[in-house]
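In: The following block contains a protein sequence and its predicted model.
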Amino acid sequence: MATVSKSYHEEKIDPVVDYCSRLTVRQHPLQKELQDYTLKNVPSAFMLGAPEVLTVGSNFIHLISGKKVLDIGTFTGASALAWALAVGEEGM
């Protein structure tokens, strides 16, 4: 059975995930605050999107110069926040 390793699982982080996330993930302070709050206070916090996944999504938005984003099924809004930051003030 496959397992999923996310960079915010500090107690059992995969060394490869740790290495890659340390080099590539740059969270906005609001993203870090939302992640920390969710992990501390929300049941089923494991459903939170991994910072490395949100970074890849944001990179895709930048790559295509995306200005319109539709985020369906948000949990605590981590992905919606990441996409909003990626499209900037002129995005929707």
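Out: Thanks, I have it. Numbering: from 1, shown residues only.

In: switch to C-alpha atoms for all contacts and neighbour counts from now on
Out: Noted.

In: ranges for the helices of this protein?
Out: 15-24, 29-41, 51-63, 78-87 (DSSP state H).

In: looking at the ones you listed, which is buried most?
Out: With neighbours taken as mean count of other C-alpha atoms under 10 Å, the helices of the chain reach their highest mean count in helix 78-87, at a mean of 20.

In: put this beside the first:
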Amino acid sequence: MDEPVTAEVGEDGLLAAVRIDPRAMRLYSAELAGHVVEAVRAAQREHEQPPRDSPGLDVVLQRLDELEAQADKDFDYVNSRLDDSLRRYTE
């Protein structure tokens, strides 16, 4: 029997599913319980791992800095255009 019990954790980190191979029902209850605990813990550990293709924290922070700098430039541009418009209307 490969894996008598498998478990799956949902996106929310909570247990979503447990699958028990019918042949596992022949095990003693304590042995089956051990397999259930092992499967659930494996699913939880897998859920805790960041996706392999996700960027590292440094990359995310650098991108946030770039977005903040661009937002500052855009805000300055909009502000200057608004000031120009207000000057024209008040003259």
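Out: That came in fine, so what should we check first? Note that the coordinates shown come from a computational prediction; the quantities given were computed from them, not determined experimentally.

In: After superposition, what is the TM-score?
Out: TM-score for the superposed chains, counting by TM-score structural alignment, normalised by the length of structure 2: 0.24, backed by 28 aligned residues with a C-alpha RMSD of 3.1 Å.

In: Quick check: end-to-end length of stretch 16-29 of structure 2?
Out: 22 Å (C-alpha to C-alpha, to the nearest Å).

In: Which parts of structure 2 are helices?
Out: 29-48, 57-90.

In: elements contacting the shortest one?
Out: When you say that, I think you mean helix 29-48 of structure 2. strand 5-9, strand 15-20 (3 or more C-alpha pairs under 8 Å, 6 or more residues apart in numbering; DSSP states H and E).

In: Apply 6 Å and report the result again.
Out: If contacts are counted by 3 or more C-alpha pairs under 6 Å, 6 or more residues apart in numbering; DSSP states H and E, helix 29-48 of structure 2 sits against strand 5-9.

In: ok, Ala69 of structure 2 to Phe75 of structure 2 distance?
Out: Here the criterion is C-alpha to C-alpha. By it, Ala69 of structure 2 lies 10 Å from Phe75 of structure 2.

In: Over to Val9 of structure 2?
Out: Going from Val9 of structure 2 to Phe75 of structure 2 by C-alpha to C-alpha gives 43 Å.

In: Between the two, point out the one with more neighbours.
Out: Comparing Val9 of structure 2 with Phe75 by other C-alpha atoms under 10 Å, the one with more neighbours is Val9, at 20 against 12.
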